[in-house]
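Chemist: I need the structure of the sequence given here:
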Amino acid sequence: MESVNTSAGQPSSPDAALRVDKTRVANMDHADAQLAAEFGYKPVLKREFGYFSTFSFAVSISGLFATVMTTMIYPLEAGGSSAVVWCWLISGIGCMCLACSVAELVSALPTAGGLYFTISRLAPQEWVSSICWLDGWLNILGQICGVASSEYGAAQMLLAAVSMARDFDYEITTGTTVGVMAALTITTGLINSLPTSWIEKITKFYVIFHVLILVSCSIALLVKTENKHDATYVFTHVESTSGWHPLGFSFLFGFLSVSWCMTDYDASSHLAEEIKSPELMAPWAISSAMLFTYLAGFLFNIVLCFCMGDPSAILSSPTQQPVAQLFYNSLGKVGGIFYTVSALLIIKFVTWTALQALARTVFACARDRMLPFSNAWTKISPLTGTPLNAVWISTFFCIAINLIALGSYTAISAVFTLCSIALDWSYCIPVLCKLLFGKFKPGPWHMGRLSPFVNAWACLWTLFVSIIFVLPTARPVTAENMNYACVFLVFVLLFALVYWYISGKKFYRGPVSEAVVDDSLSESNSQVKADKMGTRV
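Modeler: Here you go, the predicted model:
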């Protein structure tokens, strides 16, 4: 059997009598048959994920307990207790609209390429290659920043636990944090080098552990904290240390916390070729997991605000983790260490699943010849059935981007910001294509008449918060507190633009499809017919 790659959306020619081998399709399960016949990809990944493990995977991407712990500093500095609570509630609505918009697209076009692939079916053919190129690079950048920022947060948690264990007689330096981050990222790469079946088993355990920790910590804090704030303080107190005026504008920087926690919606879609019935399971997992994160996160933030004591005291903690200090103050040394280590385990689940999604994205984009040395990143290990090269090139860049902390600790916050901006815009681009070009055919999971309104609000909200996120979070602005997110974003987009003119414009035609050629066609005839179609064999 031979395989022919054709650009997606390209009309078939009568001369090209290529057909999918019916016997082979009949022997596939429904999802693999759809992948081969409708989307044109040869199934090479094993479908190991069921409903529960897919839902658990989607929940793990947010890592609610740990990611709130990592990012609570942003709303707390921006506007105090009220910013922590209301920024989550307000921004979460926009995030839910974007999550549901993503779920709708994934249901219609479930492939490992995720939303990057959907553009080939939503945009006019003459624009497909350029739009897919931009979207693919934004998505990869966002996912790298997502894993990198989570690993950096994990390193901070581990060192915070060490500091508490030594009664704060331990100085946490940036160099130490970067070193621990690199070691933790390598362990994430090793976990992702296991067969998919092992990752699926680990994922099943995650959601149970996460919910137990979240509930038990909330109860423990409410019971053990002696001097809790009252409701008036929690919901109305405004206090900013950002230097921005008016104070209401400073309040807006608190949106970063929920935007970073409730993102990477399409991670489940990148596992579409490893999920059973992905047109149903993937969108269901995305929407239900984000709803859980939104509601549980709102309640958990309220609990933290009731129990946090003096916000300036936890913000100046020697652990460099305000919530870890909150745990220590309310629950004592043992309780503080236990829940900080629990948060570390949870955020490691986040990095395991996020790196898995990133590696599948690299695999899919390389399969479409979008990346340098694409052939290397599409190789599937015969031992694990996974794209090991894609896993380790992803691991390398997740470590590399965090090395900027060695030059400027403040600059590391740009990695958190880039994650939200790049990922959310990589989702909004196909959503805009859906709204503008009218080529969308809904899958089994869709929002009906509400769809265009939800889609439009998702894009408008993303534009609004993106403007906020590229602004410096403190004034007066200096080289030390500058928001470098815009600098990094421009650098990556310039690289993508240069590489487009060097290579992409000549060879890249958007997501490709692979059809199985009947054995009766000789190699020479296949080559002639492929040439007539303007394809690559």
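
Chemist: switch to C-alpha atoms for all contacts and neighbour counts from now on
Modeler: Fine.

Chemist: Can you classify residue 468 as helix, strand or coil?
Modeler: Three-state assignment for residue 468 (DSSP: H, G, I helix; E, B strand; the rest coil): helix.

Chemist: I'd like the structure of this one too, to check against the first:
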Amino acid sequence: MSDEEAKLQSVRSNIHVDDLRIQSILSNKGVTINVDHEVDSDEAMILALGYKQEFKREFNLWTVFAVSFSVLGLLPSIAACVDYQQLVVGASPVPWILAVLFIISVALSMAEVASAFPTSAGTPYAVSQLAPKRIAPVMTWLTCWSNWLCQITGTPSVNYSGASLIFALVTYNKPSFQPTTGQAYALTLGIQFSHGILASLPTRWAARINSVGTIANVLFLAIVFVMILAGNKRQEIFADDPTFGNISKFNNNSDAWGLYNQTEFPTGMAMLMSFLGVIWAMSGYDSPFHLSEECSNAAEAVPKAIVMTAVGGGLIGLLFMFAMAYTVVSLDQIAEDPLGLGQSFVTYLSQILQKKAINAAVSMTIIASYFMGESCLLAASRVTFSYSRDGMFPFFSKLGATVNPHTQTPVYAVWINFIIGQLLLLLMFANDTAIGAIFSVGGISGFVSFITPVVFKVTNAYSTFKRGPFHLGKWSRPIGFVSIAFVAVMIPVLCFPYVKGDDLTLDEMNWTVVVYFGPMLMAWVYYMVAAHKWYKGPKSNLDEGTLVYEDVDGIPDEKNYAKEDVSSTKASD
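Modeler: Below you'll find the predicted structure:
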């Protein structure tokens, strides 16, 4: 028997791409994929999208939701974003309610896209199929870079916040201790290194770790919520204070729901600016998209996990907003940071809780933050892997696209993200404004990448879009336009400084416009100068010998011809 005959007899399944309801880099070309084993619907889908099944599908709806909810990390996220929300327009739940409604709209639109294109490449792959062919490569390229900026800034920003909480707790208990920038960097380095080890483990272990992280996040959030309401001791704490001596146990409705504009802009603008805190606290609902190739029944489980994360996180976060609004004593005092903690959330807790309760609440927040950082690195590594697989990076694409044969995970991609994260954290040696920019960059870069495929879905590809099993039906276009309008408004708002006129100094400047649009401009210039010659969007990594192309007359191309007597398994939708 010849080698060619042996190869043909090894074929166990034929995937006829055009028989699947899918848009992909292989569709509408009469392609049949021959593989040497039986395939299920998930593998048939990823093969039809143009990629090998390289990971074990050991995530399910619950565990992929666990990752995204852990990335959401509501308790540490809310703690980290007090400066960007409550200290902008007050503790009122109104900004959270309005922002979350629009964020859910964006999540619904993205979930519909994820169902149609369940690959770890995420939104850029969708852009490559939905954008006009003439501009699809450059739009895919820019979407990749925007999403990658979101991913690589996520882990360092979370871990920097977690390290800051640890030092704030130490300072609270030992006021003489004041951490140096070098100590903050070293602690963040240690946290990120441990995350790198965890994110390099096999998928089944990653799924278990993130399940524990989600349980911890939900449990600790509930405990701290109860502590804030039931353990509220603000009447005792401020009993001898001449300003707040007659304070009630809870704020009245007008104080709790009222807006307190602390910026130099009109209140409406201040509210929009405060959405940054909500956006950052709610970021992470896209994580299931990037775990599509490790999830069973991905076309349904992934979009459901996206929606569950956005809706569940929004509702749970709202309850926490209620608790803060009705218990906070003085936002001005929090902004002054009289204890020198550098963490507004800890200062807020000191207004309402006794010392032991504060230690417990902040400790639980730190633990939740740790799990959140690990989940961020896990999701980000899959993004780096998928973009490396498409050849996006000029220096490390081959390395980033390598799957470790022992763990069957993209270990090199994990450590590439680790190194880049540590380089970004060098911004802390500049000033607080510079390191703070990575918070807002994560918001704007994520939003741009989330909404780009939606723009093309409701315009150019409206009549050709092949939706997956999860879809919005007749509401797809209206929800899409609402999402687009929200993001269009928020992009410039996220770049606004919080002061103006003579108060606007280099230290008070919002450097998001430089930290985000600078790299994006460089990415566009690089594409125009060089990358356009070789980057055409996602590219298949299937072996050419496994593909059979039909000629225009419907006769299979002989060079890839598979024997008629080979058993054929036709993948259906």
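
Chemist: can you give me the strands in structure 2?
Modeler: Taking DSSP state E to define them, one finds strands in structure 2 at 13-16, 31-35, 547-549.

Chemist: Nearest to residue 104 of structure 2, out of these?
Modeler: strand 13-16 (35.6 Å; Cα to Cα).

Chemist: Structure 1: matching residues for the closest one?
Modeler: Aligned by TM-score structural alignment, strand 13-16 of structure 2 corresponds to no residues of structure 1.

Chemist: ok, back up a step: reformat the strands of structure 2 as JSON lines; add mean neighbour count and distance to residue 206 of structure 2.
Modeler: Listed next are the strands of structure 2 as JSON lines, based on neighbours: other Cα atoms under 10 Å; distance: least, Cα to Cα, whole Å:
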{"stretch": "strand 13-16", "mean neighbour count": "24", "distance to residue 206 of structure 2": "30"}
{"stretch": "strand 31-35", "mean neighbour count": "23", "distance to residue 206 of structure 2": "29"}
{"stretch": "strand 547-549", "mean neighbour count": "21", "distance to residue 206 of structure 2": "33"}
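
Chemist: Now tabulate those strands in JSON lines and tack on distance to residue 353 of structure 2.
Modeler: Shown next, in JSON lines, are the strands of structure 2 (distance: least, Cα to Cα, whole Å):
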{"stretch": "strand 13-16", "distance to residue 353 of structure 2": "62"}
{"stretch": "strand 31-35", "distance to residue 353 of structure 2": "63"}
{"stretch": "strand 547-549", "distance to residue 353 of structure 2": "66"}
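
Chemist: how many neighbours does the aligned partner of residue 434 of structure 2 in structure 1 have?
Modeler: Counting by TM-score structural alignment, residue 434 of structure 2 lines up with residue 411 in structure 1. By other Cα atoms under 10 Å, 21 other residues sit near residue 411 of structure 1.

Chemist: List the contacts of residue 411 of structure 1.
Modeler: Applying Cα atoms under 8 Å, 6 or more residues apart in numbering, we find residue 411 of structure 1 in contact with 404-405, 481-485.

Chemist: Could you report the separation of it from residue 260 of structure 1?
Modeler: Residue 411 of structure 1 sits 16 Å away from residue 260 of structure 1, going by Cα to Cα, to the nearest Å.

Chemist: Which parts of the stretch 101-250 of structure 2 are helices?
Modeler: With helices called from DSSP state H, counting those that start in this stretch, the stretch 101-250 of structure 2 shows them at 123-130, 136-173, 181-199, 203-230, 234-237.

Chemist: ranking those by burial, who's on top?
Modeler: Most buried of these by mean neighbour count (mean count of other Cα atoms under 10 Å) is helix 123-130; its value is a mean of 27.

Chemist: ok, how many other residues are close to the aligned partner of residue 292 of structure 2 in structure 1?
Modeler: In structure 1, residue 292 of structure 2 lines up with residue 272, judged by TM-score structural alignment. Close neighbours of residue 272 of structure 1, defined as other Cα under 10 Å, add up to 30.

Chemist: Next, the contact list for residue 272 of structure 1, please.
Modeler: Contacts for residue 272 of structure 1 (Cα under 8 Å, 6+ apart) come out as 110-112, 114, 278, 282.

Chemist: What subset of the residues you listed is buried?
Modeler: Buried subset of the contacts of residue 272 of structure 1 (neighbour count, 16 or more other Cα atoms under 10 Å): 110-112, 114, 278, 282.

Chemist: that older thread, compare the contacts of residue 411 of structure 1 with structure 2 and list the overlap.
Modeler: For the contacts of residue 411 of structure 1, the contacts that are reproduced in structure 2, applying both residues aligned by TM-score structural alignment, their matches' Cα atoms under 8 Å, are 404-405, 484.

Chemist: Can I have the buried ones of those residues as a ChimeraX selection?
Modeler: Buried members of these, defined by 16+ other Cα under 10 Å, are picked up in ChimeraX with:
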select :404,405,484
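
Chemist: of the buried ones among the contacts of residue 272 of structure 1, closest to residue 442 of structure 1?
Modeler: residue 110 (11.7 Å).

Chemist: Kindly provide the distance from the residue mapped onto residue 256 of structure 2 from structure 1 to residue 303 of structure 1.
Modeler: Correspondence of residue 256 of structure 2 to structure 1, assessed by TM-score structural alignment: residue 235. Distance, residue 235 of structure 1 to residue 303 of structure 1, using Cα to Cα: 11 Å.

Chemist: Cool, thanks, signing off.
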